[in-house]
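Student: quick one, fold the following:
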Amino acid sequence: MDTERVVRTFTEFYEDRGHRRITGSTLLPPPGDPVLFTTAGMHPLTPYLEGRPHPLGRRLVNVQRCLRTTDLEEVGDATHLTVFEMLGTWSLGDYDGPVSLDWGFRLLTEGFGIDRGRLHATVFGGDGQVGPDTDSLRLWQEHGVPVELTVEDNWWANGPVGPCGPDSEIFLWTGDGPPRSTPTRDDRWVEVWNHVMMRHRRLADGTLVPLPRRNVDTGLGLERLATLLQGESSVFECDVFEPWRRLVPRLWPLDDPSLRLVHDHLRSAVVVVGDGVRPANTGQGYVLRRLLRRVLTVLWREDPSRSLGDLPDELVTHTLDRFRQDAGPGTVRRLLLDEERRFGRLLERGRRVLARPRFRRPLTDEDFHYLHDTHGLPRDLVLSLRGSEVTDL
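Tutor: I've put the predicted structure just below:
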């Protein structure tokens, strides 16, 4: 089942149950939002989760592109991507958690054909303020799905204050042989779907008050689900990365971890540029700059002659089309090359500056501030140059 069919199956299942499909937003949150990028499908819907009526009703479904910088260091393993698509559903004061979980179970087992014996759920076990989520526990027991009770792992919050509530996560067994242990004890259980029951608001003093209406927010990573349905062991083996696997190794022979980083970061950079971000020293632009510098670091480690200008047009076009973006491939390529030249000049300047006698001793915080403020050399770049080679930035 390719990713397009996964999307159709998912959205049609919920449309048949009264959900209206909404158009996903860009990676850029609305003005005034404190986060740099949209990190989950619920982010653009925050006003409606807070109580504002949605023009399309109380049952919604969508596909939202997301970017998570918190997972940047995890990229290269089997499940994490910087930019990905999130399948989501919402009940805005309509049905509650058990209905959502029941539909989720039926979609996974009947719609996607997953053996229920490969499923495991986790449920909020209660703490000093809120009791255990017995409704979700009962639902999973009725379906014969094993359940693990946790506290912190099954409590969702949108920050230190604001909407929050218990959640129930659904895991799929990816190991050989029959399932063993539980999700918190065996990483062969891979989380595929989280159902959040937003029932409370946390105040600044830490107390909880009931929300005026109960909402349900679910999120399911598209690439991760497609990977599992396609029987692959890594998100980089699913169909959306097929052209990357076919073209990049011929161009730049690299080991598997390096290839995964290059695939992810270049694909993510194209999407970020497609949403209108340009490289900068702060904010969204710095995230883009860091992605590209990490790619160039890997490429130049073995061969300094490698260039982003060699990136095939097919990969840029495929990515822009995949994320339904209007940016021209030529614009993206010019920006990548400009940033490559900028980084190359920065490396040369950094080597010259650090060769001065005053910097041959251990560096102090004052040295780092001077190098950054006077020469534009960030700490991570200085440390990598002092290590006699360019390492991951």
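Student: contacts, neighbours, all on C-alpha from now
Tutor: Noted.
Student: which one is P98 nearest to, not counting chain neighbours?
Tutor: S136 (5.7 Å; Cα to Cα, 6 or more residues apart in numbering).
Student: and stretch 58-71, what's buried?
Tutor: 58-68 (16 or more other Cα atoms under 10 Å).
Student: now do the lengthiest helix in the chain: distance to the chain's middle.
Tutor: Criterion DSSP state H: the longest helix present in the chain is helix 329-354. Taking Cα atoms, centre = their mean, to the nearest Å, one finds helix 329-354 lying 27 Å from the centre of the chain it belongs to.
Student: how about this one, so we can line them up?
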Amino acid sequence: MTSQELRKKYLEFFREKGHMIVPSSSLVPSDPSVLLTSAGMQQFKSYYLNEKSPYGENVTSVQKCFRTSDLDSIGDESHLSFFEMLGNFSFGGYFKEEAIKYAHEFITKEMGLKIDYVSVFKDDSADGISEDRDSEKIWKSIDPSLKIVKAGKTDNFWGPTGSEGPCGPTTEIYVNNVEIWNLVFNEYYKDANGKYSLLKTPGVDTGMGLERLAMVSQGKNNVFDTDLFQPFNFFTFLGRDGRIIADHLRGSMFLIADGIKPSNKGAGYILRRLIRRIVVICKINSIPLESLISRVERAINYYNFYKELPINKDKIIKEIKEEVNEFNKIIEKGLNEFFKKYPEMRVEAITPGKAYKFHAVKIIHDAFYFHQTFGLTIDIIKDLAKKGGHIVDEDVFNREFQKHQQLSRTASVGMFKSGLADHSEQAIKYHTAAHLMLAALRKVLGKHVSQKGSNITGERLRFDFSHPEKMTSEQIKLVEDAVNEKIQEDLPVKMEEMSLEEAKKQGAMGVFESKYGERVKVYTIKDNSSQASSESPFSREICGGPHVERTGLLGKFKIIKEESSSAGVRRIKAVLS
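Tutor: Sure, this is the predicted structure:
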């Protein structure tokens, strides 16, 4: 039975049982306490709290869901980031007996599958939630020979979605030793303080992953061999790495179709992590990046159940292509530098008769640097480590990363004083380029030049400076050449903390209309002629950062516009390529 037929069979089964079919809601939820829609019940959450449902008491749906909690497990037989949730819900219309009987009928009679066993909630004395004896009795009345396993809160209690809301004990159905259906009985409300109270009207919230149902009904060993991943079978033959590509590419399509764009915040950062992980896996497996877009186009046409995909086809392709191309510009150098720094991450040969040394690699001082400069997320670093037969000490990584984030936040207020709109690696490159450009402007135009303002994004640099007249084309060329020369020299960018008085003594440039603290950060770029001498450096500025570690990471600098900003102030717009 195809996945399309499974969707139809499920919805029709519950429509005949008196349920209204409700379309999937967006992956971007209306509930501000959650980042993405992770369950079928989220769009119905308020109806469990006595708000009247416009659909009636009983509904059914196929809901698009996205979960990040299982990212480490993706690539095995059954875990996914994006998945489709078949669900039936009741807001006071029926409860445990009908829900369990419907589930048993659908699995055994409609699908012709054999249930291995079911699980029910044991108890939780800490929260005063009693054992679910009702579900156990109902299952025994349906099939006295059925194996029933009892489990505690970790396995058989679900919810709430977000910080508070409806929740309750669950009973889970296993087929071929795979959990395929989870029936949640919303009897309780958990408030923001963690306190449980009984709901006035108990409800039913069930969820069955379409991919897992397809796996057991189609007789496959994993979800990636089902027809749902047919557009991506070019990748899935590669094993775990190929499965990750297939999962992340499929998830990215649906996120973009629902209005999410790659960014460094919230759901946009999740999307960016997915796409960048794909790029790295393609690189280390010699998979052409061009193959990604052709598979996306196939998948958009294949998943015709979701009309938002073809409607947003151009946008999906554009966002994926741009993120892939942008990351591809820096990742090669990033991987080379990473393996140079951590050679133990490389794949190690196994010598017969010699014990294999399995160890945890500590990514400590460079965690923030590799993330900010090359976009190596923790997911990517863990993948690289796993390739070499190692594991990453993730706690150490996260502590170091958070420490550097805090330092960066302390050095800036709101939009950073340095004019950065965000902390993306491209914006950081433009920030360093601004320092080089100011030094070049002073060299070409004279020492009267000082910074009057800047606005830096991941796309371009805008810089205002004091100068009484329009620059000539020759002067613009000289500034460009001076900046590109320092980029070619791959000079180190050094940061020192010192008193404001000492910074001024050393000739550090600064926007002295700003209020600096007693101690400041000073970034210095020494050219080759001044490295081993007492000559003044090419650039020295008081700045909150952040910056790249070497100028060679910037690419080619180009001024695209020079114009008047105000009386006595000129404005330059420049890009890196």
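Student: quick one on the thing from earlier: now the residue nearest to P98 of the first structure: how far from L149 of the first structure?
Tutor: 11 Å (Cα to Cα, to the nearest Å).
Student: swap in T9 of the first structure?
Tutor: 30 Å.
Student: residues in the first structure aligned with the host helix or strand of I100 of the second structure?
Tutor: When elements are assigned from DSSP states H and E, I100 of the second structure belongs to helix 96-105. Residues 97-106 of the first structure are where helix 96-105 of the second structure aligns, with TM-score structural alignment as the criterion.
Student: what's the burial count for the aligned partner of T150 of the first structure in the second structure?
Tutor: Taking TM-score structural alignment for the superposition, T150 of the first structure sits opposite A151 in the second structure. Look at A151 of the second structure: counted by other Cα atoms under 10 Å, it has 18 neighbours.
Student: which ones are touching A151 of the second structure?
Tutor: Contacts for A151 of the second structure were tallied using Cα atoms under 8 Å, 6 or more residues apart in numbering; they are 119-123.
Student: what about the residue sitting nearest the centre point of the second structure, helix or strand, and which?
Tutor: The centroid of the second structure falls nearest to I270 when counting by Cα atoms, centre = their mean (1.5 Å). Assessed by DSSP H and E, I270 of the second structure sits inside helix 266-284.
Student: average offset of that helix relative to the first structure?
Tutor: Compared with the first structure after fitting, helix 266-284 of the second structure deviates on average by 1.0 Å (mean Cα distance after the TM-score superposition for the first structure).
Student: which bit of the first structure covers that helix?
Tutor: Using TM-score structural alignment, helix 266-284 of the second structure lines up with residues 283-301 of the first structure.
Student: before we move on, back to that, got the buried residues for the helix or strand just after the longest helix of the first structure?
Tutor: Sequence order places helix 365-375 as the next helix or strand after helix 329-354 of the first structure, per DSSP H and E. Under the neighbour-count criterion of 16+ other Cα under 10 Å, helix 365-375 of the first structure has 368, 371 buried.
Student: okay, angle between the helix or strand following helix 365-375 of the first structure and helix 329-354 too, please.
Tutor: Using DSSP H and E, the helix or strand that directly follows helix 365-375 of the first structure along the chain is helix 379-386. When axes from the mean of the first three to the mean of the last three Cα atoms, to 10 degrees is applied, the directions of helix 379-386 of the first structure and helix 329-354 differ by 60 degrees.
Student: what is helix 379-386 of the first structure packed up against?
Tutor: helix 329-354, helix 365-375 (3 or more Cα pairs under 8 Å, 6 or more residues apart in numbering; DSSP states H and E).
Student: put together a markdown table for these, with distance to R202 of the first structure on each row.
Tutor: Below are these laid out as a markdown table (distance: least, Cα to Cα, whole Å):
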| stretch | distance to R202 of the first structure |
| --- | --- |
| helix 329-354 | 43 |
| helix 365-375 | 39 |
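Student: looking at this, V59 of the second structure is in a helix?
Tutor: No: assigned with DSSP: H, G, I helix; E, B strand; the rest coil, V59 of the second structure falls outside any helix and is strand.
Student: what residues are up against it?
Tutor: 19-22, 88-90.
Student: of the residues you listed, buried ones?
Tutor: Of the contacts of V59 of the second structure, these count as buried by 16+ other Cα under 10 Å: 19-21, 88-90.
Student: separation between the counterpart of T68 of the second structure in the first structure and V35 of the first structure?
Tutor: Aligned counterpart of T68 of the second structure in the first structure: T69 (TM-score structural alignment). Per Cα to Cα, T69 of the first structure is found 11 Å from V35 of the first structure.
Student: same thing with E148 of the first structure?
Tutor: Taking Cα to Cα, one finds E148 of the first structure at 32 Å from V35 of the first structure.
Student: so for the two, which sits in the more crowded spot?
Tutor: E148 (17 against 13).
Student: on the three-state scheme, the nearest residue to that one once chain neighbours are set aside is what?
Tutor: Nearest residue to E148 of the first structure in three dimensions, chain neighbours excluded: T122, at 4.6 Å (Cα to Cα, 6+ apart). The three-state assignment at T122 of the first structure reads strand, by three-state DSSP.
Student: isn't T122 of the first structure right next to N154, touching?
Tutor: Yes: taking contacts as Cα atoms under 8 Å, T122 of the first structure lies within contact range of N154: 7.1 Å.
Student: quick check: neighbours shared by S136 and L149 of the first structure?
Tutor: V123.
Student: which one's more surrounded, those two?
Tutor: S136 (26 against 17).
Student: show me what contacts that one?
Tutor: 97-98, 101, 123, 168.
Student: which of the residues in the one helix or strand it maps to are buried?
Tutor: Using DSSP H and E, the element containing S136 of the first structure is helix 134-142. For helix 134-142 of the first structure, the neighbour count (16+ other Cα under 10 Å) marks 136-137, 139-140 as buried.
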